[in-house]
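Engineer: heads up, no residue letters with this:
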């Protein structure tokens, strides 16, 4: 079985080495590189083309968000999982906008981190529960203040079904199987949803689904 090839980017050596040891101890994971700064992360990502990058936000020089944006622009297939101490909404939104597929806090349990790595590797989106709840709280504040999201009413019933399934973390293949439609049709529905809601990537679709209350969040 092919292992998940991972690049670990964190400017704190002790933390980085601890994460490397944890990941390398998993039978389905292999750390192919380490980086302690944004520029180094970009260079190693382009050289190694890992499956997943575990990315800190606060690093010397180019920060993790800018590094994510640069890497995703050049190799979109690389999945970036943000691992940070910052639970502020602005960091979360910037990370998703930059193209990150997951966001985990450094206070998370080990199993949460391993689950997150495997999720983003499969093309799914992973948001740490506390972070997901912040998204929901942000949505509720917008509703109370009268601020509207992009028009949900403009979606067809089938598009709403696809949006909900994507929001639950399902891949397009799983969406197609669940709805008994072809993969091409599922892709078309996803593209139409993104165009209507002015969203740019899968992570933003998941964020929108959570804000609309289409995804149930575990306590």
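Structural biologist: Good, I have the coordinates. The model shown is predicted, which means the values in this text are computed figures rather than measured ones.
Engineer: all contacts plus neighbour counts: C-alpha atoms, from now on.
Structural biologist: Will do.
Engineer: For the residue most central in space within the chain, list the residues it contacts.
Structural biologist: Closest to where the C-alpha atoms of the chain average out (Cα atoms, centre = their mean) is residue 101, at 1.7 Å. Neighbouring residues of residue 101 by Cα atoms under 8 Å, 6 or more residues apart in numbering: 79, 80, 81, 120, 123, 124, 125, 126, 202, 203.
Engineer: got another, please set it beside the one above:
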């Protein structure tokens, strides 16, 4: 017996029983089941499994929302989304919800076992159906989203001045262009850096390029 306690969540009993049989044959301990996302939360609270294998699309509450709530309450519980969906958007949404793995339902038994062992070891597992750089792409999207959120904190005037700075203009040149004092420009520059957590002009320019405010050329 493998000392990993599993919970299965799927709205189709035949699917749960099929996976239960496969996993128990492999030596895993399937300690609980649930038929929808809402029930999954209640059952998880009672049995606190090591790993939850969760369907994405279910009645009453989707697996992704259920995963988000379970992860918030029990961060140590590992969750593998098991689904028919091969759209990368579902992977990103699952990872945002805190899922540790994403597996397509027609996967081989060996892949299911590998997914469980991978997430238990603290790593993320993504089905072989997807490109190997999927996690790297997700990371880039998250970073871009964070940068966009920071940018939205700037006032319209600060955004305007950031663009001028990124284009290589001096404070004096910007002041002349906008009919304001050099000191005002420098105050705006300081506010921009403070809001973005950036401390030098070179990094400010790099930031503007990364979010597409100015061209890298």
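Structural biologist: Received it, and whenever you're ready, just let me know what you need. Treat the numbers as computed from the prediction; the structure is a model and nothing was measured.
Engineer: Return a ChimeraX selection command for the buried portion of the contacts of residue 101 of the first structure.
Structural biologist: Per 16 or more other Cα atoms under 10 Å, the buried members of these correspond to this ChimeraX selection:
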select :79,80,81,120,123,124,125,126,202,203
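Engineer: Out of the contacts of residue 101 of the first structure, list just those in helices.
Structural biologist: Those of those mapping onto helices are 120, 202, 203, per DSSP state H.
Engineer: Can you tell me which of those residues is nearest residue 49 of the first structure?
Structural biologist: residue 120 (15.1 Å; Cα to Cα).
Engineer: Now do that closest one against residue 160 of the first structure, distance only.
Structural biologist: According to Cα to Cα, to the nearest Å, residue 120 of the first structure stands 23 Å off from residue 160 of the first structure.
Engineer: hmm, back to that, in contact with the closest residue in space to the residue nearest to the centre of the first structure that isn't next to it in sequence, which residues are there?
Structural biologist: The shortest distance from residue 101 of the first structure to any residue that is not its chain neighbour, by Cα to Cα, 6 or more residues apart in numbering, is 5.0 Å, and that residue is residue 125. Residues counted as contacts of residue 125 of the first structure (Cα under 8 Å, 6+ apart) are 101, 102, 119, 169, 202, 203, 206.
Engineer: ok, the first one to residue 74 of the first structure distance?
Structural biologist: It stands for residue 101 of the first structure. As defined by Cα to Cα, residue 101 of the first structure lies at a distance of 16 Å from residue 74 of the first structure.
Engineer: Touching, residue 172 of the second structure and residue 184? I think so.
Structural biologist: No: under the contact definition of Cα atoms under 8 Å, residue 172 of the second structure does not touch residue 184, with a separation of 10.2 Å.
Engineer: Please work out which residues outside the top helix by length along the second structure touch it.
Structural biologist: Here the longest helix in the second structure is taken by residue count, with DSSP H as the criterion, and it is helix 134-152. Residues from elsewhere that reach helix 134-152 of the second structure, judged by Cα under 8 Å, 6+ apart: 92, 159, 195, 196, 210, 211.
Engineer: Just put those in CSV and tack on distance to residue 60 of the second structure, secondary structure and neighbour count.
Structural biologist: Below are the contacts of helix 134-152 of the second structure laid out as CSV (distance: Cα to Cα, whole Å; DSSP: H, G, I helix; E, B strand; the rest coil; neighbours: other Cα atoms under 10 Å):
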residue, distance to residue 60 of the second structure, secondary structure, neighbour count
92, 22, helix, 20
159, 44, helix, 18
195, 41, helix, 12
196, 41, helix, 16
210, 41, helix, 15
211, 39, coil, 14
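Engineer: Tell me how many other residues crowd residue 108 of the second structure.
Structural biologist: 10 (other Cα atoms under 10 Å).
Engineer: and it, what does it touch?
Structural biologist: Taking Cα under 8 Å, 6+ apart as the criterion, residue 108 of the second structure is in contact with no other residue.
Engineer: What residue in the first structure is paired with it?
Structural biologist: Taking TM-score structural alignment, residue 108 of the second structure has residue 109 as its aligned residue in the first structure.
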